[in-house]
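S.K.: Prediction below, plus the sequence it came from.
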Amino acid sequence: MTALTLDTSAVTAFVEDATAAPSLHNAQPWKFRFHRNSGTLRLYADLERALPKTDPDNRGMYMGCGAALFNLRVAAVAAGREPAVRLLPDDSDPVLLAEVDLTGSASPDDPLALLQPLIRRRHTSRRPFLEEDIPEFLRDELCLSAHLEGTRLVFPDAWHTESVLNLVHDAECREAWSPEVRGETARWVHTEPSGESSPADGIPAEALGPGQWGASSPVRDLTGGRTVAGRGWAPFERRPHIALLGTAQDHSVDWLRAGQALERVWLQATMDGLVVSLTSQPLEWPELRWAVRDPTSAMAHVQMVLRLGYGPEGQPTPRRPVAEVLDIV
């Protein structure tokens, strides 16, 4: 197969899958450009969608773009294309995050293809999960998924889980006392349900889940004290299952790898019948982030805290039209 046989409808489909990826506050901080002659697709950071108060070093933005890159890889492989990826290919262009050569043919038994149907099923679930253990073999599968992307996934023991939960609540208090962070969150989190005239980004009211009785589970309350019509309250699991996703180094290329690993783990979890929510709150405060890591593991830098379990699937969040994020030249 050659670049000449890769038509624009195929590229559009790849990007449509890519943009179903998770991102901080569903800001969708990505742009794509397809070069017909070379058969390459470039991924750029959209700095206009950065969150400077919540994500001052753009680590979360890089992770969101990494997750979109992983979806792109999955979509390409499922369509018979072998995506040859170069991360940060041009030092002179800091917003160019990846270049993907789509001219090669993929192996028909590439396991990534199995994940493509799960891209549209993957949603954040901010609802209570069941008090049910996750089997060890499923945990091992998720750890392997992270390993295949050059990262580590660790399920901390009960003591360290409690420590992480305390750090989450500490971060919540710090956020509550920061009008800049609250204001930035309010820009992206909507208190009204989605509809025809709703924004094509951010988090709609129906995706917020109920308020939490007590503070047992690391589910971020994004309302900032604002009223959401029809939103109730519920008890959450007393012993949440959390996992720490991390890397050995902490540079922009590591954030891109962590984003790809996060999406691979999440799609695998979806395949295994698990639901997931994320919290990055304690990672957004430098004085707290170092304490999140598991001191018994070789993980040096935690990039995301995942909450996993069995429970109701999350609600879809809006997506920008592909025409807004893809240029074809």
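M.R.: Yep, that arrived.
S.K.: C-alpha only now, for contacts and for neighbours.
M.R.: Noted.
S.K.: Contacts for stretch 300-310 next, please.
M.R.: For stretch 300-310, the surrounding residues in contact (C-alpha atoms under 8 Å, 6 or more residues apart in numbering) are 129-130, 132-134, 218, 240-250, 255, 258, 273-280, 283, 289-290, 292-293.
S.K.: ok, and here's another one to check against it:
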Amino acid sequence: MRTAALDGTTLERLLSAAVAAPSIHNTQPWRFSLAPETLTVEIRAATHRGLRHIDPTGRALHLSVGCAVLNLRVAVEHFGWEPVTRLLPRPDEPDLLATVRLGGTTRTSSHTSLYDAVWRRHSSRFPFSERPLPTALRIELAEAAHLEGARLHCLPPRRADGVLSLTREAEHRNTTDADRATDSRRWVAETRDSGLGIPAEALGLQDSLERMPMRDFGAHRHWNGLTARPFELRPSIAVLSTAHDRRADWLRAGQALERVLLIATAHGVRASLLHQALEWSDLREQLTAPTDARPSHAQMVIRLGYGPEGPASPRREEALLSAPPGTPLVLLPSAPEADGPCNGQTSDL
């Protein structure tokens, strides 16, 4: 689909794609506004939807916004513009995390398959098959992360076992820490009325073999009463990292994460995100092996594989645009109807 006009319908498609991104506990911690004189979409942090105890530094919030930025870039190019992206463009406005300006028109898009994947990407917290990822796909995913300034390490079995052990320890801490458990439970209940949080059908299962530490969003202390099934014995685990650990790096990591997830989706590969160990500083430090040649900071643990598609989580319709007073939403005559759903629905971190 190509259109040279930015009208209300096209703008809605662009922002629907952006909010289809994953976010920590499906908090959707973003706000969008349009600067019509420059055709620039501004993405700000919705800090009131942050996780005070689980994400006190806002690192996961920045990753979530980075995922939305990547989706917006993909959609902008799909509709025929060159996305010109700036991270943290105004130091005096710390809540302004990124801007994406609709630059000159492009004749071709390299993002067609990624745009299609935007609407099909869901986190899957269900058992995967034992089928391994092809080597060529692992290389492609690593290259995707590198393109966004991050590194993706697909771990050998022994390293994967170590990361899963750290994740199990973090999951235990999260369910026994009263403040963090409350943070998590809130976002299971939140979806009932607000279009935020995680619906019951998207919570997934526990591993009856007790090897795969899937997050218990309800933070049950005695989780043996939860629904459980055997998970894969040899999961494909990857760690996404960056060379530095600043706010801009978190935003880059979010863009890299979403590019990896979209390419995986395009290849029929499911993913779930194991974020628990990243929420404890001592465990996070251990996610990166000391034998790595270059210093790096772990940003996400990703489980990849072949299995059922996860159900969608809701999106807040009012999150599609937060425009300054008086901003005209229809800038030019209406463009033809675009492909892709208007209300993107995906799962969360």
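M.R.: That came in fine, so what should we check first? Owing to the predicted nature of the structure, the values given are computational and were not obtained by experimental measurement.
S.K.: Show me the contacts of stretch 300-310 of the first structure that map onto strands.
M.R.: In strands, defined here by DSSP state E, the members of the contacts of stretch 300-310 of the first structure are 241-247, 275-279.
S.K.: Save these as TSV, and put in distance to residue 30 of the first structure and neighbour count too.
M.R.: Shown next, in TSV, are these (distance: C-alpha to C-alpha, whole Å; neighbours: other C-alpha atoms under 10 Å):
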residue	distance to residue 30 of the first structure	neighbour count
241	31	23
242	28	25
243	26	22
244	25	22
245	22	25
246	22	28
247	23	21
275	25	25
276	23	27
277	21	20
278	20	20
279	21	17
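S.K.: nearest to residue 88 of the first structure, of those?
M.R.: The closest of these to residue 88 of the first structure turns out to be residue 247 (C-alpha to C-alpha; 17.4 Å).
S.K.: OK, contacts around the aligned partner of the closest one in the second structure?
M.R.: Under the alignment (TM-score structural alignment), residue 247 of the first structure maps onto residue 242 of the second structure. Each residue near residue 242 of the second structure by C-alpha under 8 Å, 6+ apart is listed here: 149-151, 249, 253, 296-299.
S.K.: what does residue 47 of the first structure give?
M.R.: Neighbouring residues of residue 47 of the first structure by C-alpha under 8 Å, 6+ apart: 29, 95.
S.K.: for the one 3 residues further on, same thing?
M.R.: Counting by C-alpha under 8 Å, 6+ apart, residue 50 of the first structure makes contact with 27, 29, 58, 61.
S.K.: Ok, residue 265 of the second structure next?
M.R.: By C-alpha under 8 Å, 6+ apart, the contact list for residue 265 of the second structure reads 117, 120-121.
S.K.: If you rank those by neighbours, which is first?
M.R.: Each of the contacts of residue 265 of the second structure was scored by neighbour count (other C-alpha atoms under 10 Å); the top score is that of residue 121, with 31 neighbours.
S.K.: Is it correct that it is in contact with residue 262?
M.R.: Yes - between residue 121 of the second structure and residue 262 there is a contact at 6.6 Å, judged by C-alpha atoms under 8 Å.
S.K.: host element of the nearest residue to residue 40 of the first structure once chain neighbours are set aside?
M.R.: Spatial nearest neighbour of residue 40 of the first structure, excluding adjacent residues (C-alpha to C-alpha, 6 or more residues apart in numbering): residue 101 at 4.4 Å. Using DSSP states H and E, residue 101 of the first structure maps to strand 96-105.
S.K.: superposed on the second structure, where does that strand end up, distance-wise?
M.R.: Compared with the second structure after fitting, strand 96-105 of the first structure deviates on average by 1.2 Å (mean C-alpha distance after the TM-score superposition for the first structure).
S.K.: Next, the contact list for the residue lying closest to residue 104 of the first structure once chain neighbours are set aside, please.
M.R.: Closest residue in space to residue 104 of the first structure, ignoring its immediate chain neighbours: residue 82 at 5.0 Å, by C-alpha to C-alpha, 6+ apart. With contacts defined as C-alpha under 8 Å, 6+ apart, residue 82 of the first structure is in contact with 73, 76, 102-107.
S.K.: Most neighbours out of the contacts of residue 242 of the second structure, which is it?
M.R.: Neighbour count (other C-alpha under 10 Å) singles out residue 253 as the most crowded of the contacts of residue 242 of the second structure, with 31 neighbours.
S.K.: when you align them, which residue in the first structure goes with that residue?
M.R.: So, by TM-score structural alignment, residue 253 of the second structure is matched to residue 258.
S.K.: Its match touches residue 63, doesn't it?
M.R.: Yes - between residue 258 of the first structure and residue 63 there is a contact under C-alpha under 8 Å: 6.2 Å.
S.K.: Could you report the neighbour count for residue 118 of the second structure?
M.R.: Number of residues near residue 118 of the second structure (other C-alpha under 10 Å) recorded here: 30.
S.K.: Kindly apply the preceding question to residue 93 of the second structure instead.
M.R.: Counted with other C-alpha under 10 Å, residues neighbouring residue 93 of the second structure total 10.
S.K.: Residue 166 of the first structure now?
M.R.: So residue 166 of the first structure, with other C-alpha under 10 Å, has 17 neighbours.
S.K.: before we move on, what about residue 48 of the second structure?
M.R.: When neighbours are defined as other C-alpha under 10 Å, residue 48 of the second structure has 10 of them.
S.K.: Report the separation between the closest residue to it other than its chain neighbours and residue 160 of the second structure.
M.R.: Distances taken as C-alpha to C-alpha, 6+ apart place residue 29 nearest to residue 48 of the second structure, at 7.9 Å, with adjacent residues excluded. Separation of residue 29 of the second structure from residue 160 of the second structure (C-alpha to C-alpha, to the nearest Å) stands at 30 Å.
S.K.: Sounds good, over and out.
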